[in-house]
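Participant: Provided below for reference: sequence and predicted model.
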Amino acid sequence: MLGHRPHPTELVEKRLHGEGLCDNVVQKATIKSHILCARFSSQGHMPELGPVTARLKALRERTGMTVRGLAEALHMPASSYAAYEDPKKFKKPLLPVPLTMKLADILVEKGAPRELILGLAGISPSGDLMVEPADLAEQLDAVLLDEVEVGYSMGGGSDIADFPVIQQVPFSRAWLSSLTSSPASSLFVARGDGDSMMPTLLDQDIVIIDRSQNMMRQQDRIWAVVYGGFGMIKRLRALPDGSVQINSDNPAVSPIIAVDGEAFIVGRVVAIVRRI
């Protein structure tokens, strides 16, 4: 006879009962920059609960809300919200704190336990240890940049018409000011996929993109560009006939010629961050 298999939300309740979460801020140096990573870590040994995507889906279904209905309540496109429930698209261990707080305001009224919702972001049930990301950044003389989950593909490209922001990443204020004079609101972080820009950019390298720089003033700079509805990180060269040559650093990848507004610039890549 098969034993009782607990529902994921039952496991969450057991885990959170009587146990809290503490804040852990880790400052890491990289080859090209100093990134300040703020994260929540568990206090003591806590059992595995499965991916946060499945827990979010279970909580939504518990309230009877549809993906579209919850997305509308969050004031975001349905496909953007759906990415947070898709383990192939959202691979982070925790949800962003701002999104989680909005979810709590909506789902608690529908009967979902607040402590289970807050647990999606690694926040203790009591909330006593909760620290706002903006407060952490201010204490560390950092600024918060949005990180895009879907990203700009360095391979075949990825559809960026509707991509979600998964979290805000703290970066050293002094280091960013050495890259660009643009305000933090003009900057965002993305990760590339593929090898078409090797050896300059490797798969999963982090790039910082300045959206205020969207006009070509110098040849062969690296840009975030949209071509044919797909986002790419490429070198751009303006040609005499008014077209733009989209180049990959990998010699095995052929250039693309874009004409008549087929491509538009999102921003210039001002930094590459690589783990070693």
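Facilitator: Looks like it arrived, so ask away. Since we're looking at a predicted model, the values are computed, not measured.

Participant: CA only for contacts and neighbour counts going forward, please
Facilitator: Will do.

Participant: tell me where the stretch 1-150 of the chain has strands.
Facilitator: 21-29, 34-42, 142-148 (DSSP state E, counting those that start in this stretch).

Participant: which strands and helices sit next to the last one?
Facilitator: Which is strand 142-148. helix 133-139, strand 165-172, strand 187-191 (3 or more C-alpha pairs under 8 Å, 6 or more residues apart in numbering; DSSP states H and E).

Participant: out of these, which is closest to Arg60?
Facilitator: Of all the helices and strands packed on strand 142-148, strand 165-172 sits nearest to Arg60, with 18.3 Å by C-alpha to C-alpha.

Participant: helices and strands around the closest one, which ones?
Facilitator: By 3+ C-alpha pairs under 8 Å, 6+ apart, strand 165-172 packs against strand 34-42, strand 142-148.

Participant: put this beside the first:
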Amino acid sequence: MIDRERVLGLLDEHGWTQATLARACDVTPSAIQQILSGKTKNTRLAPTIARVLGVSQDYITGHSPDRYSAVSGDISPDELANILKNKLFGYDRGFTKRIYDDSDLNDALFNKVYDPYWIRRQVARVSPELFIENGPDYTPPLMSEAIGTDAMSPTLIKGDHVLISAASRTVDGDHGIWAISYGGLPMIRRLMPLPHDRGYRVSADNPAAPTFEAPKADIELIGIVFWIGRMLS
């Protein structure tokens, strides 16, 4: 059952009415009114309400006091440092390798799933220098990846699919979500350049995930995340 007091508290924080929440969830105002009045115990809308309000479903349903889900499939900065110290040449970096090796994936993206002109327009928004340097018809190497952890929640939810431009290499802080490899561990995080070219601040949108700083030599840029897709609930 959805915890009405928590939802009402979140609405107050956002400055929203129940009608605003209904529009954001693409449901009728009466559907929200029935949930918040306790007339229905149907929790079908719980995932949508949680996503729209930027918290975990467990918080919305009263199963957890924490607004954000515990991060799954992630490790602490100390454990990451140990991986770095023991990093072996040729370590399989998961999706890092597939960007360049899987030509069938690029063919599918360009010819079967996404229009190449649409791809160019989207990538040009976050990496215009690619098209200045390579011309307007340039199509960058791409990859498609499913989000495997809750670390970027609520921006990216576990199971979301993202498109990554593997040609983008300029981290300026204006568009900060990147696919990276740190110590051989693939992850999607926000990157912010540190002063004096000291490296990057690596952070997640879920407060339960660790934030750390790393020199450039320890961060392999896979590419910039420029599009996300989510199955409608």
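Facilitator: On my side now, so go ahead. If you're wondering where the values come from, they're calculated on a predicted model, not measured in any experiment.

Participant: care to give me the TM-score?
Facilitator: Scored against TM-score structural alignment, normalised by the length of the second structure, the superposed chains reach a TM-score of 0.46; 124 aligned residues with a C-alpha RMSD of 2.8 Å.

Participant: hang on, the earlier thing: tell me the most buried of the helices and strands packed on strand 165-172 of the first structure?
Facilitator: Stretch with highest mean neighbour count among those: strand 142-148 (a mean of 20; mean count of other C-alpha atoms under 10 Å).

Participant: what angle do that one and strand 187-191 make?
Facilitator: Computed with axes from the mean of the first three to the mean of the last three C-alpha atoms, to 10 degrees, the direction of strand 142-148 of the first structure lies at 50 degrees from that of strand 187-191.

Participant: can you name the next helix or strand after strand 142-148 of the first structure?
Facilitator: Next helix or strand after strand 142-148 of the first structure toward the C-terminus (DSSP states H and E): strand 158-159.

Participant: ok, now which ones touch the residue lying closest to Leu105 of the second structure once chain neighbours are set aside?
Facilitator: Closest residue in space to Leu105 of the second structure, ignoring its immediate chain neighbours: Met143 at 7.1 Å, by C-alpha to C-alpha, 6 or more residues apart in numbering. Met143 of the second structure sits next to Arg98, Ile99, Leu105, Asn106, Leu163, Ile164, Ser165, Ala166 when contact means C-alpha atoms under 8 Å, 6 or more residues apart in numbering.

Participant: what about the first one, helix or strand, and which?
Facilitator: It stands for Arg98 of the second structure. Counting by DSSP H and E, Arg98 of the second structure is found in helix 95-101.

Participant: report all helices and strands that that helix contacts.
Facilitator: strand 142-146.

Participant: switch the cut-off to 10 Å
Facilitator: helix 103-108, strand 142-146, strand 177-182, strand 185-193, strand 219-229 (3 or more C-alpha pairs under 10 Å, 6 or more residues apart in numbering; DSSP states H and E).

Participant: dump those into CSV; add distance to Leu53 of the second structure as well.
Facilitator: Formatted as CSV, those follow (distance: least, C-alpha to C-alpha, whole Å):
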stretch, distance to Leu53 of the second structure
helix 103-108, 34
strand 142-146, 22
strand 177-182, 21
strand 185-193, 21
strand 219-229, 18
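
Participant: any idea which of these gets closest to Arg121 of the second structure?
Facilitator: strand 219-229 (10.5 Å).

Participant: mind giving me the packing neighbours of the closest one?
Facilitator: Against strand 219-229 of the second structure (3+ C-alpha pairs under 10 Å, 6+ apart) you get helix 95-101, helix 116-126, strand 142-146, strand 161-165, strand 177-182, strand 185-193.
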